[in-house]
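J.: Next input, structure requested:
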Amino acid sequence: MAVQLSSGEFSTMTRLSRKALRLYQEQGLLEPARVDPSTGYRFYDVSQVETAQLIRRFRELDMPVAQIKAVLAAPSPAARTRLISRHLRHMEEQLDRTRETIGELRALLVREPTPLEVRFRSALATRAAAISDTVRTGEVGQWWSGALREIHASLGGSPTGPPGGLYATELFTEEVGGATVFVPTDAPVDTSGRVRVIEVPSADLAVTTHAGSHSGIDRTYGALGSYVAERELGAEGPVRENYLFREGGEMDTEVCWPVHHETES
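T.: So this is what the prediction gives:
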């Protein structure tokens, strides 16, 4: 028969308070081995100590309860390891985003100006392979990645320019709106999936480059938009982005604001 521990002994061994043990019981994470029907006292098996220690560490890592249940129910140690590794990767990505945000906040606090070099460009109408959809602001990144992969897979030849995007004002004002990712090309295009051949319309644009990841791109948008507004140059139309891939996979983004034809030289 397995050795059973009182809740006090179990708390001491696992560093989980009685309150935490009650909570984990309610959440279905850690059921006592036995509950005395007359006193309500809970007893735990020695074999549950390791499980309790795992749960405590998962909660310290902010792992959602549903994910903890999935880990504990994993059919094998290898499956459990895969689930834990996936959560750790998610936390590392979250940590990277937190570090980037801290850097951006520090720059804002010291009122460090956003470097801005504005160029004016008349973009000609361009044939392109494209995917258009209505998306939510928080889903744009994932949608963009999938759409760009699908477009490249559909091309029967080389692109004639860098990939780009068109983003409706509603995407920013209402958190849901139209978005188009496109790749300029003169080659045949497989349109059996979501990809369609479109003509990206001509436009007069004020352009600046945001270096590196999209983290902090709102500051670039703010600086360019302010530049255009202060000079009363703004015109109707979606904001554009052009994606300039550098060697090694790094990417810069050209932010392109629609302006009137009569612009500064």
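J.: drop to CA atoms for contacts and neighbour counts, all remaining ones
T.: Will do.
J.: From residue 87, how far out is residue 182?
T.: Noted for residue 182: a distance of 33 Å to residue 87, by Cα to Cα, to the nearest Å.
J.: ok, now residue 192?
T.: For residue 192, the distance to residue 87 - Cα to Cα - is 36 Å.
J.: any idea how far the nearest residue to residue 243 once chain neighbours are set aside is from residue 79?
T.: Leaving aside its chain neighbours, residue 243 sits nearest to residue 253 (4.8 Å; criterion: Cα to Cα, 6 or more residues apart in numbering). Distance of residue 253 to residue 79, given as Cα to Cα: 39 Å.
J.: Of these two, which one has the most company?
T.: residue 253 (21 against 14; other Cα atoms under 10 Å).
J.: distance between the strand or helix carrying that one and the chain's centre?
T.: Assigned by DSSP states H and E, residue 253 belongs to strand 251-258. Remark: strand 251-258 is offset 19 Å from the chain centroid, using Cα atoms, centre = their mean, to the nearest Å.
J.: Same question for stretch 102-122.
T.: 22 Å.
J.: just the helices in the stretch 51-200 of the chain please.
T.: 65-72, 77-109, 140-154, 169-173 (DSSP state H, counting those that start in this stretch).
J.: Switch these over to JSON lines; also include distance to residue 26.
T.: Formatted as JSON lines, those follow (distance: least, Cα to Cα, whole Å):
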{"stretch": "helix 65-72", "distance to residue 26": "11"}
{"stretch": "helix 77-109", "distance to residue 26": "23"}
{"stretch": "helix 140-154", "distance to residue 26": "35"}
{"stretch": "helix 169-173", "distance to residue 26": "41"}
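J.: so which of those helices comes closest to residue 241?
T.: helix 140-154 (11.8 Å; Cα to Cα).
J.: To compare with the earlier structure, here is another sequence to fold:
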Amino acid sequence: MFEPAHVVPIGEFSRLTYLSVKTLHHYHEVGLLEPASIDPSTGYRRYSLDQVGRAHLIRRLRDLDMPVADVRAVLLAPDVASRDATLRAHLERMEAELARTRAVVASLRELLSPASPLAVTFVEVPAQPVFALRAVVDAAGAGRWYDDARLRLDAALGQAGVRAAGPHGATWAREYFEDERGEIVAFVPVRAGARSGAPDGVASTELPGGRFAVAEHLGGFDDFDRTYGALGSHVVRHAVGLSDPIREFYRVGPAETPDPASYRTDVYWPVQAA
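T.: Got it, this is the predicted structure:
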């Protein structure tokens, strides 16, 4: 059997690469790092010195939690552009996860600090004409669905030559919270009589009136549960809550500012009429 020059046993290769023998066996099994030669009678693996750099690259990519399939794509990339595209996509995912981790850490620190009393008011809300899109959505994809729905609503406003009569918002069905899947209605208030022409599925409809307990949520959505908890608790203590969808009005959100600390959301909790 042909054996390349400058090969070393797997134990020595382990020292050269800082990869354990067990790890090298695993990388062989999943097709990331084939030995330069394998003894047909003993199965003993030997590696070429030319493979040291490849092993170092694999180690660093795996240290970045890159999936094995993506590491393989990097190693087998036909050109530098393809390799860099895979690396760039993974780095972007890591940066997004890092931002998410920082937001959760900040939220946890906030949770450990005493909460400021939540100001809650009870209001009677008249029926409101809106342009709306509705869908049953999984919680994991709700953010993406709403972002797309908002763009479609804005397009409907433009096509109808209508200006929004208030901030964009959404209603969230009880099932969304209980089952992590439920109906969401994205809407934008419009003046009475405005018609969307139903472009791209946008309907001209009306949000029913009613009585609501209202509170303002300040900042991003990582600690949105605290506002929901405080508002819902206030309702339990001072009113009779209804199972109707909760409404949110995004007075200041991602469409208005890139700074989550500046977000302002009004939460409307439906309650029984006084």
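J.: Superposing both, give me the TM-score.
T.: The TM-score (TM-score structural alignment, normalised by the length of structure 1) is 0.89; 261 aligned residues with a Cα RMSD of 2.1 Å.
J.: ok so, going back, could you check how far the residue nearest to residue 243 of structure 1 is from residue 222 of structure 1?
T.: Distance from residue 253 of structure 1 to residue 222 of structure 1, by Cα to Cα: 15 Å.
J.: how about residue 82 of structure 2, what's its match in structure 1?
T.: Aligned by TM-score structural alignment, residue 82 of structure 2 pairs with residue 79 of structure 1.
J.: which one is its match nearest to, not counting chain neighbours?
T.: residue 71 is the one closest to residue 79 of structure 1 (Cα to Cα, 6+ apart), at 8.0 Å.
J.: hmm, back to that, same drill for residue 192 and residue 87 of structure 1, tell me which one is more crowded.
T.: The neighbour comparison of residue 192 of structure 1 against residue 87 (other Cα under 10 Å) goes to residue 87, with 18 against 8.
J.: ok, that one touching residue 64?
T.: No: at 9.8 Å, residue 87 of structure 1 does not count as touching residue 64 under the criterion of Cα atoms under 8 Å.
J.: on that earlier part again, give the contact list for the residue nearest to residue 79 of structure 1.
T.: 79-80, 83-84 (Cα atoms under 8 Å, 6 or more residues apart in numbering).
J.: Out of these, flag the one nearest to residue 3 of structure 1.
T.: residue 80 (26.0 Å).
J.: what's the spacing between that closest one and residue 51 of structure 1?
T.: 12 Å.
J.: overlap in contacts of these two?
T.: residue 72.
J.: Select the longest strand from structure 1.
T.: strand 126-136 (DSSP state E).
J.: and it, how far from structure 2 on average?
T.: Superposed on structure 2, strand 126-136 of structure 1 shows a mean distance of 1.6 Å to its aligned residues (mean Cα distance after the TM-score superposition for structure 1).
J.: in that strand, what's buried?
T.: Neighbour counts over strand 126-136 of structure 1 (16 or more other Cα atoms under 10 Å) mark 126-132, 135-136 as buried.
J.: what span of structure 2 lines up against it?
T.: Counting by TM-score structural alignment, strand 126-136 of structure 1 corresponds to 128-138 in structure 2.
J.: who touches that stretch?
T.: So stretch 128-138 of structure 2 is contacted by 145, 149, 153, 156, 176, 180-196, 201-209 (Cα under 8 Å, 6+ apart).
J.: what about 7 Å?
T.: 149, 153, 180-192, 196, 201-208 (Cα atoms under 7 Å, 6 or more residues apart in numbering).
J.: Filter those down to just the ones in strands.
T.: Of these, the ones assigned to strands by DSSP E are 181-189, 203-207.
J.: Okay, and residue 40 of structure 2 sits in which element?
T.: Per DSSP H and E, there is no helix or strand for residue 40 of structure 2.
J.: any idea what it aligns with in structure 1?
T.: In structure 1, residue 40 of structure 2 lands on residue 37 (TM-score structural alignment).
J.: Please apply the same query to residue 50 of structure 2.
T.: Checking TM-score structural alignment: residue 50 of structure 2 goes with residue 47.
J.: That match and residue 239 of structure 1, how far apart?
T.: From residue 47 of structure 1 to residue 239 of structure 1 the distance is 59 Å (Cα to Cα).
J.: cool, residue 33 of structure 1 as well?
T.: Taken as Cα to Cα, the span from residue 33 of structure 1 to residue 239 of structure 1 is 61 Å.
J.: repeat for residue 170 of structure 1
T.: With Cα to Cα as the criterion, residue 170 of structure 1 and residue 239 of structure 1 are 11 Å apart.
J.: Check residue 231 of structure 1 too.
T.: Distance from residue 231 of structure 1 to residue 239 of structure 1, by Cα to Cα: 17 Å.
J.: now do residue 218 of structure 1
T.: 13 Å.
J.: Over to residue 55 of structure 1?
T.: In terms of Cα to Cα, residue 55 of structure 1 sits 47 Å off from residue 239 of structure 1.
J.: and what of residue 191 of structure 1?
T.: 26 Å.
J.: same check, this time on residue 63 of structure 1
T.: For residue 63 of structure 1, the distance to residue 239 of structure 1 - Cα to Cα - is 37 Å.
J.: Looking at the buried residues of strand 126-136 of structure 1, which is nearest residue 94 of structure 1?
T.: residue 136 (20.2 Å).
J.: OK, contacts around the closest residue to residue 2 of structure 1 other than its chain neighbours?
T.: In space, and not counting its chain neighbours, residue 2 of structure 1 is closest to residue 45: 6.2 Å by Cα to Cα, 6+ apart. Residues near residue 45 of structure 1 by Cα under 7 Å, 6+ apart: 2-5, 33.
J.: how about a cut-off of 10 Å?
T.: 1-6, 10, 32-34 (Cα atoms under 10 Å, 6 or more residues apart in numbering).
J.: Do I have it right that residue 179 of structure 2 meets residue 139?
T.: Yes: shown here, residue 179 of structure 2 and residue 139 form a contact pair, counting by Cα atoms under 10 Å, at 8.7 Å.
J.: gap between the alignment partner in structure 2 of residue 100 of structure 1 and residue 109 of structure 2?
T.: Residue 100 of structure 1 maps onto residue 103 in structure 2 when the alignment is built from TM-score structural alignment. Distance, residue 103 of structure 2 to residue 109 of structure 2, using Cα to Cα: 10 Å.
J.: what about these two, which has more around it?
T.: residue 103 (17 against 10).
J.: In terms of helices and strands, where is the closest residue to that one other than its chain neighbours?
T.: Nearest residue to residue 103 of structure 2, sequence neighbours excluded (Cα to Cα, 6+ apart): residue 222, at 6.8 Å. Using DSSP H and E, residue 222 of structure 2 falls within no helix or strand.
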